[in-house]
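>>> sequence unknown, structure follows:
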């Protein structure tokens, strides 16, 4: 599959987009705008952020979605692609978009990027799981917040994929999630971790809400443990 990457050398103003740099990445005729936040530490870890609302009509989400996260971890390089409409996180097109963007980051930073960490919120968590299955890179750490795993099938069938044995899994799930009730979402996560039999742990907050802001304001210790340790 031919991948074409067009790097846009624009230093975007804050008024336009949150990301200080951007890429236009193409795979099989599908284009995605990718926000890039360069880490301030040489050889910094690379994190892929998967935003929520993966089927919306907003095809620019990647340019702003990871800004808040990147400010919490300025030492890391963070990339955030834009999924929308039929080009959602559970498609091979978007898996290939992520890998093409990582190829570009590696070339621009003149180093290998063979291992990454993944962070997903809402249905972005599905992107974490699907990329872990089919992406080219090894995955070290995963943080999945407000996940609805049944969208991908039965947990034991998903968790047996051999590439999912690699790396760390941390699920943050809330009892006050307005979209994914814990009575439906939490059993799937628990079954996934039981089948996966690795470093896989659900973290449940009975008052937990759906959005990133709740987890950031109330459980930074869980976020740090998932990403840094």
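Alright, I've got the coordinates. Predicted, not measured: the structure shown is a model, and the values here were computed from it.

>>> could you use CA atoms for every contact and neighbour count after this?
Noted.

>>> now what about the helix or strand hosting residue 106, what contacts it?
Element membership of residue 106 [criterion: DSSP states H and E] is helix 92-109. Contacting residues not belonging to helix 92-109 are listed as 3-5, 23, 25-28, 30-32, 34, 79, 81, 83, 87-89, 112-113, 130-131, 134-137 [C-alpha atoms under 8 Å, 6 or more residues apart in numbering].

>>> so which of the residues you listed are in helices?
130, 131, 134 (DSSP state H).

>>> most neighbours, which of those residues?
Sorting the ones in helices among the contacts of helix 92-109 by how many neighbours each has (other C-alpha atoms under 10 Å) puts residue 131 first, at 26 neighbours.

>>> run a quick neighbour tally on the nearest residue to that residue once chain neighbours are set aside.
Excluding the flanking residues, the one nearest residue 131 by C-alpha to C-alpha, 6 or more residues apart in numbering is residue 95, at 5.7 Å. Using other C-alpha under 10 Å, the number of residues around residue 95 comes to 22.

>>> alright, now check it against this:
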């Protein structure tokens, strides 16, 4: 079994605000305000989970990208309202519907309630918009990766592709399952991991990820020796690779 020891974890959802990311997209010509609707802030489900949605212009049948934010033990119960707004600079305009639910202390991604937040939002998207659920993509950042890994096994919908930034799978699933379970051996995974991740030491994480990639040819590793934990590092140093995922 794989193990990992590290200092007390602080909230890992300290991404840069989405406005600088949008400016990055504008500078690159990849997005502009006219490509998306105004962000929608909804409360869905029996516990009124805070969910954010960005709609493409025009509204046509398109795949869905669902973003799972980091810092799942935060006291902030409404991260989902703005979490998906990190994506537009890296997504071809008009090509996807973007959405994000919220996770927080007591309802983190690894709890039944946290997983229900994901399904509730996906059900809403499927019933209100012309979405291509057969092309569903889930993007996880830090703790959001744990939610993605758990959802792959326990969620109600089949996911076409997962994209993970800064993860350590054994925090969410049995590492043996990662190498043996058909869910993790048949689905497409893009995994971004940094050698200077402050939470997940590369000497322990990289070998497991490489073993997983050897077991599943659909796992593509994006390993950066200088990479750090926060998503902002990847927006600065791996933007072309991220854009390539969502062309």
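Ah, there it is. As the structure is a computational prediction, the values presented were derived from the model and not from experiment.

>>> the second structure: helices as residue ranges?
Secondary structure of the second structure (DSSP H): helices at 18-28, 80-83, 112-128, 143-154, 175-180, 182-186, 202-215, 231-237, 239-245.

>>> same list (those helices) but as TSV, adding distance to residue 56 of the second structure.
Converted to TSV, these look like this (distance: least, C-alpha to C-alpha, whole Å):
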stretch	distance to residue 56 of the second structure
helix 18-28	15
helix 80-83	16
helix 112-128	13
helix 143-154	23
helix 175-180	34
helix 182-186	30
helix 202-215	33
helix 231-237	22
helix 239-245	17
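
>>> quick one: closest of these to residue 162 of the second structure.
Closest to residue 162 of the second structure of these, according to C-alpha to C-alpha: helix 143-154, at 7.2 Å.

>>> what's the angle from the closest one to helix 112-128?
80 degrees (axes from the mean of the first three to the mean of the last three C-alpha atoms, to 10 degrees).

>>> so which bit of the first structure is helix 143-154 of the second structure matched to?
The aligned range for helix 143-154 of the second structure in the first structure is 123-134, by TM-score structural alignment.

>>> run the chain-centre distance for that stretch.
Averaging C-alpha positions (C-alpha atoms, centre = their mean, to the nearest Å) puts stretch 123-134 of the first structure 7 Å from its chain's average.

>>> do the same with stretch 90-97 of the second structure
Distance of stretch 90-97 of the second structure from the chain centroid (C-alpha atoms, centre = their mean) equals 15 Å.

>>> now the end-to-end length of it.
End-to-end distance of stretch 90-97 of the second structure (C-alpha to C-alpha, to the nearest Å): 13 Å.

>>> the helix holding residue 106 of the first structure vs the second structure, average distance?
Helix 92-109 of the first structure: mean distance to aligned residues in the second structure after superposition is 1.6 Å, counting by mean C-alpha distance after the TM-score superposition for the first structure.

>>> which ones are touching residue 121 of the first structure?
Taking C-alpha under 8 Å, 6+ apart as the criterion, residue 121 of the first structure is in contact with 50, 51, 52, 144, 145, 146, 147, 211, 212.

>>> now the two most distant members of those residues.
50 and 211 (13.3 Å).

>>> pick out whichever of the two has more residues nearby.
Legend: neighbour count by other C-alpha under 10 Å for residue 50 of the first structure and residue 211, higher for residue 50 (30 against 17).

>>> which residue in the second structure lines up with that one?
By TM-score structural alignment, residue 50 of the first structure lines up with residue 68.

>>> swap in residue 68 of the first structure?
Counting by TM-score structural alignment, residue 68 of the first structure corresponds to residue 86 in the second structure.

>>> then residue 152 of the first structure?
Checking with TM-score structural alignment, residue 152 of the first structure has residue 172 as its match.

>>> looking at the helices of the second structure, which is nearest to residue 63 of the second structure?
It's helix 112-128; of those, that one is closest to residue 63 of the second structure (C-alpha to C-alpha) at 10.4 Å.
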